[in-house]
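> test case, fold it:
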Amino acid sequence: MGTTNEGGGEAARTVGLRDLLLLSVGGMIGSSVFYYPAYTGKWIGPAAVLAWLLAGIGMVSVALCYTELATAFPESGGPAVYPAETLGSNPVVRHFFTYLEGTSYALGWVFGVAVSAWYVANYLGAIPGLGAVRAHTVAFGLLAIAATVAVTYAGIDVTKRANLVLTAFVLAVLAVVAAVGLANGAPANATPFVTGSGTEFLAAVGVAITGYGAWTVVPAAAGEVKNPGRTIPRAIVGSLLLTTAFYALVVLALHLTVPGNAFASGSAAMYAPLSAIVTATGHPLLADYALPLAALVAIFTTMLVGLTAAARVLRALAE
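Okay, here's the model as predicted:
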C-alpha cells in the first residue's frame, strides 16, 4: 500500500549506517545513565551490572521484531506504517490501529522530551558558578525545546551532523569515567555482589530498560536511510549492543569505586553516581565540569532524536 507515499513522497535517502547508529545511541544515552545507576545500586548492589546487561539483551529481542518490519516496509514513520501495511484487508481496522500506534508513539516522545527539558536547568546548575540557573527550570527547559525544534526543522542532514558531534562527546566522557573507575577501583567495593531480593533485581531491570528505548528512531526514519535492507538491522542491533556495553562498563566502574553503603538516601552517590566515581578517584574537575556538561548534551541528543522520530511518525499518520 505504501502508506507514507500517498502524500508528498519519501525524502531523499541520505542517512548512512554511521549516522543512523549514532542517532540511535544518542537517543538512548540520555539522563538515565547519569541518574538511575544509583537506584539499581541501592537495591541490588554490584549485581546491578547484570541488570543493565539483561535489560539491553532483552531489548534486542524486541528490536529484532521491529527490524523485520522496518526492512519489509522501509518508509518514514515506521511505527505508524506497520499496522496499515499488515493488519488485513479491512481499512477501518488498519486505520484505527495506525492511529492508535502513531498517536501513542508521538505522545510518548512528547512526554519524554518534556521530562528531559525539565532537567536541563538542574544539570546546567551543577557546573560551578551556574547554580542560580536551577531557579529557572521552565525558562531553560523551553529554551532547550526551542533549540531542539530549530535543529530538527533544519532537516535530517543537519540533525545527523549535530547528533554526531554531540554523541561523540558524550561517549568520550563516559569512556573516560569508566576507564578511571576501572583503573582505580577495588574489587572489595563490589562485595557482597548481590544485596537485594529477586523482586528488587527485576525492579532494577525494569528501571535499566528505560535507558534503551530510543532505538525506535531507526524505523521512524527508515524512509531516509541508504540501503535500508542492510543498514537498518545493523544500526538497531549495533546501537543496542554499543549502548549496553557502555552502560555495563559505567555501572561496573561505579561499584568498583563506590562502596555499597554509599547509596543512602540523600547521599552524593544517590544524587550524582557518576560524579561519585571520579570524585572517589581524585578527579574533581571531571565531576564539576565534564560530567554535568555531558549530561546536558546527552539530554539534548535524546530530545533531538525524540522530535526527529515523532515528527516522522506524525507525518506518516497524517498521510
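
> CA only for contacts and neighbour counts going forward, please
Will do.

> which residues in the stretch 151-300 of the chain form helices?
With helices called from DSSP state H, counting those that start in this stretch, the stretch 151-300 of the chain shows them at 156-184, 198-208, 217-220, 228-257, 268-271, 273-280, 284-285, 291-318.

> can you say which of those helices is packed in most?
Compared across these, helix 217-220 shows the largest average neighbour count, a mean of 30 (mean count of other C-alpha atoms under 10 Å).

> helices and strands around it, which ones?
The contact analysis (3 or more C-alpha pairs under 8 Å, 6 or more residues apart in numbering; DSSP states H and E) places helix 217-220 against helix 17-28, helix 48-72, helix 78-86, helix 228-257, helix 291-318.

> ok, for Phe73, nearest residue in space, not its chain neighbours?
Leaving aside its sequence neighbours, Phe73 sits nearest to Tyr82 (C-alpha to C-alpha, 6 or more residues apart in numbering; 7.4 Å).

> that neighbour reaches Ala72, doesn't it?
No. Shown here, Tyr82 and Ala72 do not form a contact pair, counting by C-alpha atoms under 8 Å, at 9.4 Å.

> who has more neighbours, those two?
The neighbour count for Tyr82 versus Ala72, taken as other C-alpha atoms under 10 Å, is higher for Tyr82 (23 against 13).

> and that one, how far from Ala248?
From Tyr82 across to Ala248, the span is 33 Å (C-alpha to C-alpha, to the nearest Å).

> ok, Leu54 - contacts?
Val205 (C-alpha atoms under 8 Å, 6 or more residues apart in numbering).

> now show me the structure for the sequence below, then we'll compare the two:
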Amino acid sequence: MSRPASQAGAPDELRRRLGVPDAVVIGLGAMVGAGIFAALAPAARAAGSGLLLALAVAAVVAYCNATSSARLAVRYPASGGAYVYGRERLGAFWGYLAGWGFVVGKTASCAAMALTVGSYLWPDQAHALAVAAVVALTAVNYAGVQKSAWLTRAVVAVVLAVLAAVVVVSLTSDGTDTARLAIASDAGPWGVLQAAGLLFFAFAGYARIATLGEEVRDPARTVPRAVPVALGITLVVYALVAVSVLLVLGPQRLADSTMPLADAVRAAGAPWLAPVVRVGAAVAALGSLLALILGVSRTTLAMARDRHLPHVLAAVHPRYGVPHRAELVVGAVVAVLAATADVRGAIGFSSFGVLAYYAVANASAWTLTPAEGRPPRLVPAVGLAGCLALAFALPLSSVVTGAAVLALGAAAYGARRAAGVFVSGPR
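Have a look, this model is predicted:
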C-alpha cells in the first residue's frame, strides 16, 4: 500500500525546488568527489593491472542500480530512496534494513570525508578542521537545499577543473607508456571484483538524487533524466583520470601511492600542480561531505516518519523547508566521530552497507509492473546479483563488520516491533 499523497503545504513535507540541472549537480557533487582521489590506490592494490576492468564492472552495477532507483523514484517521489522503495514493494522490514544500512554506512563515510578535508589541508589539526567542516556544511544544509545546490555547483566546477588539469598534464607527458594499460596475469577475477566493490564507493552518489525525490520539481521528468546524466558524466571523468594515472604511474606505483593524483602530476613533470591537486582533493571531500549529510538526513527523516527512528526527527523547518532536526542530529554525530576517531578506513564498510541498500532497490524494481515503469528485467537482475557479488568480494573485515551491523539493525527492528514502538507500514 502506497503512502497517500500529502496535502500541499503540509508541515512535514519538503518543498519541491530543484530542477534537472540542480539534481545533476548534486549527483555529481556526491560522485565526482573524494572517491576518485582516495579509491584508486586500494583498488589498484586489489586488481593490479585489472583496474580498468574493475572500473567497468563497478560502472555496470552502478548503471543498473541507477536505472532501478530512477524508475522507483518516479513511482515514489518521497525522501528516503531505497528505504521507501523497499517498504512499499517488499515490506517494512526490507525498507528498514535498506535505510539502516544507508544511514549507518554513510554516517561513517561522512566522518571519513571530513577527516580527508583535514588531512589534506592541515594534517597536524586534521580532527579540528574536520569538525569545523561538518559544522559549516550542516549550517549550509540547514539554510535550505537550494543553497546546498549552489555550493555543490561551485565545488563540482573546482574539482572538474583540477581533474582536467591532471588528465591533460598526464596525457601530454613524455613519461606515458601505453604498455602500462595492458591487463596482466595478476588481474584475477576475485581481485577485480574486490576492486570494483571499492570503486563502487566513488559511484554511489547518485543515491542523493533519489533521496531528494521529495524536493525536485516534476519528479517523473527530473529524476529519470538527472540520474543517467550524472552517472554518465562521472564515468567519463573517472575513466579519463584512471587511464591518465595508469599511463604515468603504472598499476604497481599507483597501488603503492598514498596520493596517486598528486604523484601522477609529479611523475608527469609538473610538480607545481601537486599542491593544487591537494586543494582539489580537499574541495572534493567537502563536496562529498555536503551531499552525504544531505542524503543521510533525508533517509533519517523518512525513517523517523515511520518511527523506525525517533519521531521528533521527522520535523521540517517551516521557513527553510528542510528536515532541520535530522540534519542537526546527523551533523552532531558526524562531528563527534570526526573529533574522536580515524574512520578513513571505512570505505569498505560503507560500500557493504550501500551495496545492501541497492540490493533492496533492485529487488524492489523487479516487482514493478510494465504499467508502473518497470525497467527491462535484466537491469534489476544484474543489479541485484552485482550488488551481492561486490559486497561479499570486499575485504573480509568489511564483510564481517557490515554483516554484523546489518544483523544488529535487524535484531533492533524485531525487538522494537515486538514492543510496538513504531508503525510497521506506511502512514
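
> aligned to the residue nearest to Phe73 of the first structure, what sits in the second structure?
For Tyr82 of the first structure, the aligned position in the second structure is Tyr85, judged by TM-score structural alignment.

> was I right to think that match contacts Leu72?
Yes. With contact defined as C-alpha under 8 Å, Tyr85 of the second structure counts as touching Leu72 (6.6 Å).

> OK, contacts around Ala195 of the second structure?
Here Ala195 of the second structure is in contact with Pro42, Ala43, Ala44, Ala46, Ala47, Leu51, Ala54, Leu55, Leu394 (criterion: C-alpha under 8 Å, 6+ apart).

> how near is it to Ser351 of the second structure?
In terms of C-alpha to C-alpha, Ala195 of the second structure sits 11 Å off from Ser351 of the second structure.

> now swap in Asp263 of the second structure and tell me
Taken as C-alpha to C-alpha, the span from Asp263 of the second structure to Ser351 of the second structure is 26 Å.

> what count of nearby residues applies to Pro4 of the second structure?
By other C-alpha under 10 Å, neighbour count at Pro4 of the second structure equals 8.

> part of a helix, is Ala78 of the second structure?
No. Secondary structure of Ala78 of the second structure (DSSP: H, G, I helix; E, B strand; the rest coil): coil, not part of a helix.

> wait, it sits on Val216?
No. Using C-alpha under 8 Å, Ala78 of the second structure is not in contact with Val216, being 9.6 Å away.

> OK, contacts around the residue nearest to Phe73 of the first structure?
Leu69, Phe73, Thr98.

> Leu199 of the second structure maps to what in the first structure?
Aligning on TM-score structural alignment places Leu199 of the second structure opposite Ala208 in the first structure.

> and Asn227 of the first structure, how far is that from Phe201 of the first structure?
To Phe201 of the first structure, Asn227 of the first structure is 40 Å away according to C-alpha to C-alpha.

> an error on my part: the question was meant for Ala272 of the first structure.
Distance of Ala272 of the first structure to Phe201 of the first structure, given as C-alpha to C-alpha: 21 Å.

> burial count for Val405 of the second structure?
With other C-alpha under 10 Å as criterion, Val405 of the second structure counts 18.

> what sits against it?
By C-alpha under 8 Å, 6+ apart, the neighbours of Val405 of the second structure are Gly101.

> how about the contacts made by the aligned partner of Leu235 of the second structure in the first structure?
Matched by TM-score structural alignment, Leu235 of the second structure corresponds to Thr244 in the first structure. By C-alpha under 8 Å, 6+ apart, the contact set of Thr244 of the first structure is Trp52, Leu53, Gly56, Ile57.

> so which of the residues you listed hold up in the second structure?
Retained in the second structure (both residues aligned by TM-score structural alignment, their matches' C-alpha atoms under 8 Å) from these: Gly56.

> the match of Leu199 of the second structure and Met59 touch, don't they?
No. Using C-alpha under 8 Å, Ala208 of the first structure is not in contact with Met59; the gap is 10.5 Å.

> circling back: quick check: which of the helices and strands packed on helix 217-220 of the first structure is nearest to Phe111 of the first structure?
helix 291-318 (9.8 Å; C-alpha to C-alpha).
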